[in-house]
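J.: below is the sequence, then the predicted model.
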Amino acid sequence: MAAYLTCTAAQAPQNHGFVSLNQLLESRASSHPHLDVAAFPELTDGTWKVTGFTYSSLFLASNAAAHCYIRTSSLSARTDSSQRIVALLAPSGADLLVTLFAALRLGYAVLLLAPQNTPEAIAHLCRTTSATHLICHPSLRSRPIADIQIIELVPRDIWKNSDPIVPLFLTPDEEMDMPALVMHTSGSTGMPKPVYHPHRIWTQAIPCIPGEPAFTTTPLFHGGSADLLRAMNALSTLYLFSSTHPITVSNILGAMSATTSRITAFLSVPYILKMLAEDPRGLQMLQRMELVSTGGAPLPEALGDEMVRRGVRLVSRLGSSECGFLMSSHREYETDREWSWLRDDSAPSPTPLRFEPAGEDDEFELVVPREWTTRVVANREDGSFATGDLYVPHRSIPHAWQYRGRTDDIVVLTNGKKVSAQPLESALRASPHIAEAIVFGASRASLGVLVLPSTTSPTAGPGMILSCVAQLNQTTPPYAHILPALVVVLPLSHGASLPRTSKGSLVRPRALVQYAEAIDGAYRRFEEGGGGEEAGDVRGYVRRVVMEAVRQKQAVVVGDDEDLFELGVDSLQAMAIRNALQKTVGAGRVLGSTVVYDFPSVNK
């Protein structure tokens, strides 16, 4: 089993001696040149083929790319010990990996940018980190990014060049505390914030526990980089799904069928696991795995329980950009079915994770101590990091904790996106037609809102409230949109029964519990569709549905044969299209959750 994937910093044996990523790759290329380290299944002319790297080929390809940047005067090799950062904007794939290690070889730290960021967010991150250049994939060059020099990725045919090894200006010990990767938060409370990761936390704090190959759907610009670097330290192989392909059951299984190794672990996020578990082919694949990991967002309890009941060896993993890998629910899978209870393996150590009482109902906030080897951000005077995550202890399993929510108002969707409810609620309350607004959506695919109309507005009916929500959606990113079907208008008489503090402030957690049945009903109706709407001109109706989903993200005209995902349709928009079409076909026929991915154009 791939034990290196569940080993936390508290358990990691410090026995391999690596302290920098350049040292790690060059040493592995010398000691294990022919061992596979990373591979990317890619769909070419209808056939899945693997672009793979051994330690040696990755080292030589990245060295050749580094030389190309030097020859073209795009980037320069390090000549001093100053901090240098270059931004990298590319789909998750082989090109990103080679470019990452080429930039590291030249002495740059790499700001990994998620392509889903807006141009404004990308520009903000580049300014905040003082990035000197933005290396951009050709498919993303159309984005207007201001105030930074943009250079393109090195073509793949350059990877085969036999160039002299680019010398390193700094020794590993001099490099270990300098930034290697710059990740970023999701920007749930505004613009995304950079998080600086020094070389040592991806080498010194990572175990060398060789294991079986694993497959991940998580992109390199998110958690995929963490698992890849764990694999590199552990002399193991990681297969990575390329983000240039739509995430469908058929594509995932096709990509896995092209691998040349026996895959024993599957790593993903809740919404993809849900899609796989609902398809017999996907479920059979998950059942064959020795380990199926979920992370990035809470997996709905009922779904996880059903997966475990059906024989899936499900493990939940907890980590963050600020603190690295913290806990998992790794256990004896045949006898222990408590997949959602994270095990604190740091408890016996002198500086364990701390769980501090917070609020009611036996809830505790997780605090990461200053001494935690992968912690890179502190928000307390003693150097610790208070995560804001609330947990409850298991009644009988020692040091086992279950996630219950946040100390703040962050809503974590099933795709891992984090949305601050407070700004959305404040914006809606600012309307004279709305007295109270309570955003919901934790562990769901999309946001909804409970709305109490104002008693002083004669026009505060459902139509006016939906208009207020539509105006709000025009100012927020697509993943933070509130869908009209998930707007629940409360009767005016409920105003007196909303839970409030002594100062009159709304108590959101209690309100969400109080209206749990109404919220569940809204999602159920949304997912099943109302049924019976007359489509008339089928193609015209589908075109209107698609345009409605796309128009708030970008002003484009969608051709009937255009690929929706090439236009930038994301998972939330795909779900909105599917549910709108479901209302037309009615309850007698259920459209698959991946219908838009499987037929990604109006004509299809």
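T.: Sure thing, it's come through. Residues are numbered from 1 along each chain as shown.
J.: use CA for all of it now, contacts and neighbours both
T.: Will do.
J.: which residues are in contact with the residue at minimal distance from the centre of the chain?
T.: Central residue of the chain (CA atoms, centre = their mean): residue 416, 4.8 Å from the mean position. Neighbouring residues of residue 416 by CA atoms under 8 Å, 6 or more residues apart in numbering: 269, 296-297.
J.: roughly how far does it sit from residue 298?
T.: Residue 416 is 8 Å from residue 298, where distance means CA to CA, to the nearest Å.
J.: next up, a structure to set beside the first:
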Amino acid sequence: MLSPTVLVDRLAAEKPNNVWMKSPITSAQGETHWEDITYSQLKNALDAMSDFIIQHLGPGSPDEVVAYMGVNDVRYPLVILAALKAGYKPLLPSPRNSKEGNLALLKTTKCSKFLFSAEFLPQIATLSVSMPSLKLEPVQVPAVDELLKPFTPTSATPKGPASFSDHETLMILHTSGTTGLPKPIHIKAGVFATFETITSIPTPPGRTSTHCSLFLTRLVLSVAPFFHIFGINFLLRSLYYQKPVVLLPAHKPPTAELILECIVKTNPSALASAPSMIEDICRLPSGLSVLSTLDFVFYGGAPLAEACGNQISNVTSVYNGIGSTEAFFFPTLLLNDPKDWQYFEWNPESGLVMEPTEENPRLAEAVIKRRPDEKYQFVFWNFSELQEWWTHDLFEEHPTKKGLWKFAGRLDDIIVLSNGEKVNPVAFEKIVDGHPWVQGALMLGVGHFQAGLLIEPSSDHQGDNREEFIDKIWPLIEEANAEYPAYARVWRSTVMLTKPEKPFKRASKGSTMRQATYKLYEDEIEKLYKEQEVVDEAPSAAGQSIAGVQEVVRKAIRSVLGSRAAKLTDDANIFQLGADSLQALQLSRILTSSGLKCNAKTVYDNPTVSQLTKAVSVSETSQQPENIISREERMSAMIYRYSRFPKLASPPSPPKSPPAAFNVLLIGSTGSLGSYVLKELIDTPEISQIFCLNRSSNAPERQQKSFEDRGLGPIPSSQVHFFTGETSAPNFGLEFPHDFASLQQQTDIIIINAWPVNFNSPLESFEPVIAGAKRCADFSSGSARKPHIVFISSIASTLNWPAVRHTPEDGNEIIIGEDWDPDNSLPAKQGYGESKHVAASILSNALNAGHINSVAILRVGQLAGAAEKSGVWNRQEWLPSLLKTSTTLLKLPSSLPSPIDWVPTDLAARAVVDLSLSSHHSSTSAVPQTFNLVNPHIVPWSLLVPGIQEFYAPTRKIEAIPYADWVDELKGISPTATDEQIEQMPALKLLDFFEGLNAAATAEVRFATAHAVAKSKAMAGLGGITGRMMRKWMEEWKF
């Protein structure tokens, strides 16, 4: 087969000015236009890249592999082709793989040379240090504009092989890794040769190949990444059929809006994309009208929502494609009836045969069988030893049109929960299967919120008492739970036993037929998920003594914690042992079923066996236990515990004049606010070095992913440095003591941003981060630079102000000022606000004791989604939860008790950096400088309601009702809410918060912002929340 690099040389000679690709160029102002890259420029860039590879890595030896990871721009095809020219086989690991997945690919392919674009330095560095035995040689490739500059080949510039044998590897892709580590797939030259002739594939009389349309259309906008087989199609199309491709800007997230902008500006004849992006386009007001300008929309990789596909098919053609890394794509025919767009019709030349499954006769698995003329069968080039390829893809035939097949899922065992989480049940089932009392085990949960387990007892134990049987096998279930993430754990209440008369369905070879068994127990499974899961979970507490109630509580907590109960003591905080919100709900239901009065808030407020026993005993007996400590006393005790600063022998040294450039220690950089703060620090000229301290060992990868999701651009490795640790530990838990000493010597400003956000947890659960605030003060005290401390606090630290400071003479308006106030009665009555106040008080005490020179307290209000940048407002927060719940109830509050003084997160980050610098410059105060970071411009919620109703009007009609009535709706649902209802109405989990919001609205609370506005340009330029912002956030939530 002719080498594709020789083909590039020919095209450059014969068609030098023809367009190869349209590449996006984004200006400093954020405007994007597309420039043509010709075949002549392609050859020039290819020569430059191949010369670069030779200069940095040397020529490749036979079958030597070089990996590449980069942003999705023209460098991907350039590296692929240049690697071949330099004698290498290019390996394209997905940036979305786990570190372990990519290490496995490198090890399996014996790859030690790694090219990358600058944006992926953190990932490559992590790979390099994670497996030193690989002796990885990472090399950063030049920027696109450097490669497009005129280049004169030298004698060292490789010419590359003129041809390849059909069974020679040209590139290495990999499987998805859904069921384990990704496996390399060697793509052979014969695949390229087949691609070159695929538009000549014979078809039945009067029929057309789908791929003729895809590969011969004038201009395609491809959203597919080049490390995926879908994207490789469009590289080959641009060479073998000389049809150009449009690329999206690599440094912007591929949003529906960006795709529409690209279509309008570049006028393609077709769009090729994953279904999720097309569905997003359908939701936009101008989506269908823009798509109507295309000849067709092509999708693949997953099913497209029927409603969306039907809408598009009314304005243009919809083509459906399917394939795999191993088999490239399956040749199909264009359908006669556009209404059948969801179906496939196989080209006879494909060799595809539909084999009915043993489990479900309605479903068939697609099998590619080798034909005498295998010219158009890609898979047998990659697997020449096979005679047939079982795809594991399941299809269902059209009810009336024979030969049309609709995708119906995978034969794989993956369970997809209703929240989208995927669970591989095999390992779990095998662990439980190991018990002698168990004949078989099947994990449940398809389409449900949590996993369950169906167990077939062995013949000797059929009909055993359920509780005794589960007691016997429970240690193995706990062992399996310990191996699985929290969302995949099996609770005792979701374990179900088979009936003797209904054993598991098994195939002739003895294996369990999963789908058939699910079908057999369909009614029982649905009943299991609809029932209150907690019946019989704990013994009755009726008439029990305090000791008896404590045993009921202890047993219930052990049941919920599972394997983590090994560390349970009567005074251990269950949330510090790893309990989450779902388990708090589960525990409250167990205790309720025992006859005790308990809800999730009771659990949050009393997270130990001892505290919870007292709480439910008080509720049961209506007697107040003795020695109740007030919350103010609890705060005072914690402040005292972490404020033991000895008196200094001499007064503190006056602060030095500020440096020309500041080094900043940012504690907590990978979250939403942290990411935007990091971006602002990078873009601020006064900032020199940035040290990011995070608990996660994979923080660089998470940070890069966060930046990519928000379109924040590359992270400069020369300026940003990542450390793994936590402030609550000595030396911040850093692995090397010299790292701590180095940070202490270099840091000028500390920004404390890492803080758990849980409005249900009690003060004590925040003790680790409170201790961390004390260690930050010690860090500053021990530094010659005496770094300025900026603490990201919360307005929750002042929300009880109306109750303790407001008098009738003050009228209905309450102004919370920007002065530091140590009063322990001011925080909201929840652990989060109390913890912020306690930490600020500790820092204030450190300042008073002269151990630190300056502190700024930033009381941050409600942070909204980004106004100017990308990034989804966290769907778990109260406002998205309110909206999601309202779209289910079809009822929306017409007003809110609290004012809309929200600050978009990206603008808040700008204010954080402004205030960090300005408060450092004026750091002579003997008390903490305090700023209210809330929006000075307030808008009423009622102003936003019509826009929300209009946004959802095409699919649902939402009624606006008084806020109190909306809360009453939730209260009516809450007592019997199922897990599915909680998923669809997440405000149920925050019911106490919404009730409290209403109860607190006795007066109009406002926050003074004059100090913040005077010290921050971002605050001074802040406007109110607009309908445009609200629409942007709703589009991003996709409720």
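T.: Happy to help now that I have it. What you are looking at is a predicted structure, and each value in this text was computed from that prediction instead of being measured.
J.: what does the TM-score come to for these two?
T.: TM-score for the superposed chains, counting by TM-score structural alignment, normalised by the length of structure 1: 0.73, backed by 524 aligned residues with a CA RMSD of 4.6 Å.
J.: quick one on the thing from earlier: secondary structure element holding the residue nearest to the centre of structure 1?
T.: Element membership for residue 416 of structure 1, per DSSP states H and E: none, as it lies in no helix or strand.
J.: now for residue 281 of structure 2: what does it line up with in structure 1?
T.: Counting by TM-score structural alignment, residue 281 of structure 2 lines up with residue 276 in structure 1.
J.: was I right about that match contacting residue 283?
T.: Yes - if you go by CA atoms under 8 Å, residue 276 of structure 1 and residue 283 touch, sitting 5.8 Å apart.
J.: ok, now how distant is the residue in structure 2 that residue 337 of structure 1 lines up against from residue 664 of structure 2?
T.: Matched across to structure 2, residue 337 of structure 1 falls on residue 339, judged by TM-score structural alignment. Per CA to CA, residue 339 of structure 2 is found 59 Å from residue 664 of structure 2.
J.: so between these two, which is more surrounded?
T.: residue 664 (25 against 14; other CA atoms under 10 Å).
J.: if we can go back for a sec, so how far is residue 267 of structure 1 from the match of residue 281 of structure 2?
T.: 12 Å.
J.: which one's more surrounded, the two?
T.: A count of neighbours by other CA under 10 Å puts residue 267 above the other of residue 276 of structure 1 and residue 267, at 24 against 21.
J.: is it correct that the more buried one falls within a strand?
T.: Yes - checked against DSSP: H, G, I helix; E, B strand; the rest coil, residue 267 of structure 1 lies within a strand.
J.: surely it touches residue 223?
T.: No - using CA under 8 Å, residue 267 of structure 1 is not in contact with residue 223, being 10.0 Å away.
J.: three-state assignment of the residue lying farthest from the centre of structure 1?
T.: Most distant residue from the mean C-alpha position of structure 1: residue 458, 43.5 Å away (CA atoms, centre = their mean). Here residue 458 of structure 1 is recorded as coil under three-state DSSP.
J.: if I look at the match of residue 281 of structure 2, how far off is residue 472 of structure 1?
T.: Distance of residue 276 of structure 1 to residue 472 of structure 1, given as CA to CA: 33 Å.
J.: who's the closest spatial neighbour of residue 91 of structure 1, skipping the chain neighbours?
T.: Excluding its sequence neighbours, the residue lying closest to residue 91 of structure 1 (CA to CA, 6 or more residues apart in numbering) is residue 243, at 5.6 Å.
J.: contacting residues around that neighbour?
T.: Residue 243 of structure 1 touches 91-93, 219, counting by CA under 8 Å, 6+ apart.
J.: can you find the partner of residue 206 of structure 1 in structure 2?
T.: By TM-score structural alignment, residue 206 of structure 1 lines up with residue 196.
J.: quick check: which element contains its match?
T.: Residue 196 of structure 2 belongs to helix 189-197, assigned by DSSP H and E.
J.: same question for residue 767 of structure 2.
T.: Applying DSSP H and E, one finds residue 767 of structure 2 within helix 767-781.
J.: likewise residue 509 of structure 1?
T.: Per DSSP H and E: helix 508-514 holds residue 509 of structure 1.
J.: mind listing what's buried in that helix?
T.: 508, 511-512 (16 or more other CA atoms under 10 Å).
J.: aligned to residue 561 of structure 2, what sits in structure 1?
T.: So, by TM-score structural alignment, residue 561 of structure 2 is left unmatched.
J.: how far away is residue 561 of structure 2 from residue 107 of structure 2?
T.: For residue 561 of structure 2, the distance to residue 107 of structure 2 - CA to CA - is 38 Å.
J.: residue 409 of structure 2 touches residue 393, doesn't it?
T.: Yes - Residue 409 of structure 2 is within contact range of residue 393, at 6.2 Å (criterion: CA under 8 Å).
J.: who are the contact partners of the aligned partner of residue 187 of structure 2 in structure 1?
T.: Taking TM-score structural alignment, residue 187 of structure 2 has residue 197 as its aligned residue in structure 1. Shown in contact with residue 197 of structure 1 (CA under 8 Å, 6+ apart): 179-183, 376.
J.: change it to 7 Å
T.: Listed by CA atoms under 7 Å, 6 or more residues apart in numbering, the contact partners of residue 197 of structure 1 are 179-182, 376.
J.: tell me which of those persist in structure 2.
T.: Retained in structure 2 (both residues aligned by TM-score structural alignment, their matches' CA atoms under 7 Å) from these: 179-182.
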